[in-house]
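Participant: fold the stuff below for me.
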Amino acid sequence: MQIDSDALGDVIKRLRRAEGQIRGVIAMLESGRDCTEVVTQLAAVSRALDRAGFKIIATGLRQCVTAQNEGDQQTVDVAKLEKLFLSLA
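Facilitator: Sure, this is the predicted structure:
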């Protein structure tokens, strides 16, 4: 499964944002910020990572459906896609 260039750009953007958020969380911890604020930021990072993962899986599903509609006899490993999807849940 390859990620198309449009989705790849979006995923990279989300991951870079999460990377910045993680740096922010580290700085918050080092400066002794309130744990409620730290946990709030960690939750935001987690959601950003989840969205990146879901975008990758959605791209793969879209490619499989498109390939089948175009008559490509590519076999879809549904169990593998399901396992990937559930790993993010």
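
Participant: going by C-alpha atoms from here, please, whenever you check contacts or count neighbours.
Facilitator: Fine.

Participant: so Gly32, which state does it fall into?
Facilitator: Gly32 falls in the coil class when you classify it by DSSP: H, G, I helix; E, B strand; the rest coil.

Participant: next helix or strand past the longest helix along the chain?
Facilitator: The longest helix of the chain (DSSP state H) is helix 35-69. Reading on from helix 35-69 to the C-terminus, the next helix or strand found by DSSP states H and E is helix 78-87.

Participant: check which helices and strands that following helix sits against.
Facilitator: helix 35-69 (3 or more CA pairs under 8 Å, 6 or more residues apart in numbering; DSSP states H and E).

Participant: the helix it packs on vs helix 78-87, what angle?
Facilitator: Orientation note: helix 35-69 sits at an angle of 160 degrees relative to helix 78-87 (axes from the mean of the first three to the mean of the last three CA atoms, to 10 degrees).

Participant: could you also give me the structure for this second sequence? I'd like to compare it with the first:
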Amino acid sequence: MLKRLARVEGQIRGIQAMIRRGEECESIAQQFSAARKALDKAYQEMLACLLEETMLNENGDAQATLARVRAIFTKYT
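Facilitator: Next comes the predicted model:
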């Protein structure tokens, strides 16, 4: 996760440099898109981890677990 976030951080710094150099908007937009996708992927992995923790740490009550999973999706997506 940290490597993925470091990569996104590098992409954002690259975008900043492109703006400073006055590069074309389409090139900058392309890099924004790539950074957003990378950040979305990191977010999806974190959300999956949160769901796994919820599923594994519940006390065996299937309805409560499903309610918790629904709450997580509603709150974070």
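
Participant: picking that back up, in the longest helix of the first structure, what counts as buried?
Facilitator: Residues of helix 35-69 of the first structure classed as buried under the neighbour-count rule (16 or more other CA atoms under 10 Å) are 38, 41-42, 45, 48-61, 63-64.

Participant: likewise stretch 13-20 of the second structure?
Facilitator: By neighbour count, with 16+ other CA under 10 Å as the criterion, the buried positions of stretch 13-20 of the second structure are 14-15, 18.

Participant: onto which residues of the first structure does that stretch map?
Facilitator: Against the first structure, the aligned range for stretch 13-20 of the second structure is residues 23-30 (TM-score structural alignment).

Participant: how far does the matching stretch sit from its chain's centre?
Facilitator: Centroid displacement of stretch 23-30 of the first structure relative to its chain, using CA atoms, centre = their mean, to the nearest Å, is 22 Å.

Participant: that one vs the second structure, average distance?
Facilitator: Its matched residues in the second structure lie on average 0.4 Å from stretch 23-30 of the first structure after superposition (mean CA distance after the TM-score superposition for the first structure).

Participant: turn the buried residues of stretch 13-20 of the second structure into a markdown table, including secondary structure.
Facilitator: Written out in a markdown table, the entries for the buried residues of stretch 13-20 of the second structure read as follows (three-state DSSP):
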| residue | secondary structure |
| --- | --- |
| Gly14 | helix |
| Ile15 | helix |
| Met18 | helix |
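
Participant: how distant is the longest helix of the first structure from the center of its chain?
Facilitator: Relative to the chain's own centre, helix 35-69 of the first structure is displaced by 3 Å; criterion: CA atoms, centre = their mean.
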